[in-house]
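here is a sequence with its predicted model. Questions after.
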Amino acid sequence: MADGKRLTDIKFSVLDLAPIIKGGTASDALNNTLDLARHVEQWGYHRYWLAEHHNMPGIASSATSVVIGHVAAGTSTIRVGSGGIMLPNHAPLVIAEQFGTLESLFQGRIDLGLGRAPGTDQMTAYALRRERRSDGQDFPEQLDELRAYFNPELDSQLRSVHAIPGEGLNIPIWLLGSSGYSAQLAGQLGLPFSFASHFSPENTLGALKLYRKNFQPSDVLDQPYTMVGVNVIAAESDQEAEFLATSMQQQFLNLFRNNPSPLLPPVKDFDSQISEYEKMLLDSRIGSSIVGGPQTIKAKLQEFLNDTQADEMIINAQIFDHKARLKSFEIVSDIFKENR
């Protein structure tokens, strides 16, 4: 380890996809989201982020700003934000107003994490964006515009359009990425960077290196700040955790098969039911997932920290049974808090 960084040295947070389970409803999913947020707040998690996805039968957080308000209203201290808002889907002014409203309601607790992917398929992206360019190539310009609504001094031209609420508020902006594009941009702008290791493991170390290499100190940060996303499925034993993880594996497999579905119950002997090619696909997307009992989880999280030297980890857990999901996050919190 370069600096001897331990799990107890870093912050730990939650990424919630508000899973809709088979036989459940979006209402159930959003109630579970708030219940999980209340638990993890008590367990010492630092922030609770929700992700924007569309046309996904297994994800209830498409109206991400609304769900952030739901969670923030039902908690009291944990930071709440987006992991992320897909900025090319929206007019920057709308996002400035939405997050300005959230920050006005829940002062000092709101994060604005931004991505440039559509968070969906091409047909749905068109339904969202209409005449807007859908390739995300204008993301830097959109980002500049959004930041200027919060701080008009960033725009050299006199601006007659004002984000109210929003203007003058200090809302932390993060860039999110699964490749090097946002890593480089975040570094150049001196913004914090969160990498989606939970579904793009092969690009993790390269993107973090690119971010740190390109980092320029700013009014926001004096030095780089990195957060890495990681799937963690924890249970009392390795065997139980591996069983629970088959729900996540089925969810990704159905995406590969172009058949997105609600989160399915775990199954036994999952590996025997899929082809070698599908195993390879799953490994490429979720091969970095950390699955096991407490000791396995602790060792693998430390190994991941050794590799990434991250400042924070944001934990995702796609688990079918809500009580088992709560238990997984509790086990992880115990590991992070041990001897803190």
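Everything's here; your move.

C-alpha only now, for contacts and for neighbours.
OK.

mind listing the helices for the stretch 201-340 of the chain?
204-214, 238-244, 246-256, 276-286, 294-308, 322-337 (DSSP state H, counting those that start in this stretch).

the stretch 1-150 of the chain too?
26-42, 64-74, 92-105, 122-129, 139-150.

closest one to residue 305 among those?
helix 26-42 (21.1 Å; Cα to Cα).

other SSEs contacting the closest one?
If you count contacts as 3 or more Cα pairs under 8 Å, 6 or more residues apart in numbering; DSSP states H and E, helix 26-42 packs onto helix 64-74, helix 322-337.

would JSON lines of those with mean neighbour count be doable?
Shown next, in JSON lines, are the helices and strands packed on helix 26-42 (neighbours: other Cα atoms under 10 Å):
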{"stretch": "helix 64-74", "mean neighbour count": "20"}
{"stretch": "helix 322-337", "mean neighbour count": "19"}
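
in CSV, list those along with distance to residue 227.
As requested, the helices and strands packed on helix 26-42 are exported to CSV (distance: least, Cα to Cα, whole Å):
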stretch, distance to residue 227
helix 64-74, 20
helix 322-337, 15
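
those: which one's closest to residue 210?
Once these are compared by Cα to Cα, helix 322-337 is nearest, at 27.3 Å.

now the closest one and helix 26-42, what's the angle there?
20 degrees (axes from the mean of the first three to the mean of the last three Cα atoms, to 10 degrees).

next, the angle helix 294-308 makes with helix 322-337.
Using the same axes, to 10 degrees: helix 322-337 against helix 294-308 is 60 degrees.

the helices of the stretch 201-340 of the chain: which one's closest to residue 13?
The closest of the helices of the stretch 201-340 of the chain to residue 13 is helix 322-337. By Cα to Cα, the value is 9.4 Å.

find the nearest non-adjacent residue to residue 291, please.
Among residues not flanking residue 291 along the chain, residue 233 sits closest, at 4.8 Å (Cα to Cα, 6 or more residues apart in numbering).

what number of residues lie near that neighbour?
The number of residues packed near residue 233 is 31, by other Cα atoms under 10 Å.

how close does it get to residue 113?
Between residue 233 and residue 113 the computed distance is 24 Å (Cα to Cα, to the nearest Å).

comparison target, given below:
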Amino acid sequence: MSSTETRRHRVQVLGPHQVDAAAETLRGGGLLAFPTETVYGLGADATNGEAVARIFAAKGRPSFNPLIVHVVDIAAAEEFAMFDAAARDLAMHFWPGPLTLVLPLRKGHRLSPLVTAGLDTVAVRVPASPLARDLLAAVGGPVAAPSANPSGRVSATRAAHVVDGLGDRIDGVLDGGPCAVGLESTILRATPLALLREGGLAAEEIKALLGRTLPRDVTPGKVQAPGQLSSHYAPGRPVRMGVTVADPTAVLLGFGDIAGDLNLSPTGDMVEAAANLFDHFHAIDALAASLGKVRIDVAPVPETGLGRAINDRLRRAAAPRP
């Protein structure tokens, strides 16, 4: 029996019909991976400090990196976060969906301080996945959930990715199939308004709603939101971007007319490329290992629409490891 198969037997994988059992795991202080439309999240009761601490331990995640809190609706978010008029408009327009808002904490909130990493703001969103929202409704409270992968590694877009990366460190996985978006949520700071992370909601859509240019603060000196570490989303081998010709020492992740060993989207469709990004990263890393290749090369992806978010993840994957 392989090590992967051994680990698969150590974690309970629940089907979509087992939402109540999944919710009980979270209410009992356990760690449960669950699907959203973006990626799988590693959930814990956001008001239970010991449970939240287990997230950091399971992921090997730096304590200064805050977590996103997932809730079932705006009313649930208002219990611990404060909305101004602009933030409320954004939430009303884009929730449920792949937008995370960084909002001021409400006085008297019950969230564990570990969730906010000592900041006076909290990152919160309402996921669009019906299964995720059913789970949140069954839990009846906020669920802190970063991506369900070891810190700095490729995010999980399938239950099998979670099991392979974290299967012996968590209590369960709610299997909802592959994630539809496949790219983490876009993160906006509400006050002052700024884009903190490109993601599954294109900045153009937000700009269209606001009617003005969206200020950007995607890699600040101080981490203000999840996913802002310079080295992140890394597979097991070094990554080189902008490659158009195959190298015999590397595998090539293609895009459009550059076929590669795997292709994010043969037609150059950004939505398809975003949905495939992490799944293909897992697959091409395994392919490189099987072929004895030393690097992952990636074909150029245009810096337009979701391409900016894709390239953001690629740059972080290619950054020097700490």
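Ah, there it is. Remember, it's a predicted structure, so these values are computed and weren't measured experimentally.

quick one: TM-score?
TM-score of the superposed chains, computed with TM-score structural alignment, normalised by the length of the second structure, equals 0.34; 190 aligned residues with a Cα RMSD of 6.5 Å.

residue 100 of the first structure: which of the helices and strands packed on helix 26-42 of the first structure is closest?
Taking Cα to Cα, helix 64-74 is the member of those nearest to residue 100 of the first structure, at 10.8 Å.

compute the inter-axis angle for that closest one and helix 26-42.
Going by the same axes, to 10 degrees, helix 64-74 of the first structure makes 50 degrees with helix 26-42.

and helix 64-74 of the first structure, what other elements does it pack with?
helix 26-42, strand 47-50, strand 79-86, helix 92-105.

pull out the buried residues from the shortest one.
What that stands for is strand 47-50 of the first structure. 47, 48, 49, 50 (16 or more other Cα atoms under 10 Å).

same thing with stretch 233-244 of the first structure?
Buried, per 16+ other Cα under 10 Å, within stretch 233-244 of the first structure: 233, 234, 235, 238, 241, 242, 243, 244.

and that stretch, end to end?
Counting by Cα to Cα, you get 7 Å between the two ends of stretch 233-244 of the first structure.

now do stretch 83-93 of the first structure
19 Å.

what about residue 290 of the second structure, neighbour count?
Residues near residue 290 of the second structure, counting by other Cα under 10 Å: 9.

helix, strand, or coil at it?
Under the three-state scheme (DSSP: H, G, I helix; E, B strand; the rest coil), residue 290 of the second structure adopts helix.

any idea how far residue 239 of the second structure is from it?
Distance from residue 290 of the second structure to residue 239 of the second structure, by Cα to Cα: 17 Å.

cool, and residue 252 of the second structure?
Noted for residue 252 of the second structure: a distance of 10 Å to residue 239 of the second structure, by Cα to Cα.

can you pick out the residue with more neighbours from those two?
residue 252 (28 against 22).

I'd guess that one is in a strand, am I close?
Yes. Secondary structure assignment places residue 252 of the second structure in a strand (three-state DSSP).

go ahead and confirm it touches residue 297.
Yes. The pair residue 252 of the second structure / residue 297 is scored as a contact, 4.7 Å apart, by Cα atoms under 8 Å.

returning to that earlier point: need the max-distance pair from the buried residues of strand 47-50 of the first structure.
So, those by Cα to Cα: farthest apart are 47 and 50, at 10.1 Å.

and for the two, which residues touch both?
Residues touching both residue 47 of the first structure and residue 50 (Cα atoms under 8 Å, 6 or more residues apart in numbering) are residue 81.

which strands and helices sit next to the helix or strand where residue 277 of the second structure lies?
Using DSSP states H and E, the element containing residue 277 of the second structure is helix 270-291. Helix 270-291 of the second structure sits against strand 250-254, strand 262-263, strand 295-298, helix 306-318, with contacts defined as 3+ Cα pairs under 8 Å, 6+ apart.

go through those and name the closest to residue 101 of the second structure.
helix 306-318 (16.7 Å).

helices or strands up against the closest one?
strand 239-240, helix 270-291.

at 10 Å what do you get?
Other elements packing on helix 306-318 of the second structure under the criterion 3 or more Cα pairs under 10 Å, 6 or more residues apart in numbering; DSSP states H and E are strand 194-197, helix 203-210, strand 239-240, helix 270-291, strand 295-298.

buried ones in it?
Neighbour counts over helix 306-318 of the second structure (16+ other Cα under 10 Å) mark 306-318 as buried.

quick check: angle from that helix to helix 270-291?
Relative orientation of helix 306-318 of the second structure versus helix 270-291 (the same axes, to 10 degrees): 30 degrees.

next, the angle helix 203-210 makes with helix 306-318 of the second structure.
Put simply, helix 306-318 of the second structure runs at 130 degrees to helix 203-210, going by the same axes, to 10 degrees.

now for residue 283 of the first structure, how many residues are close by?
Using other Cα under 10 Å, residue 283 of the first structure is surrounded by 16 other residues.
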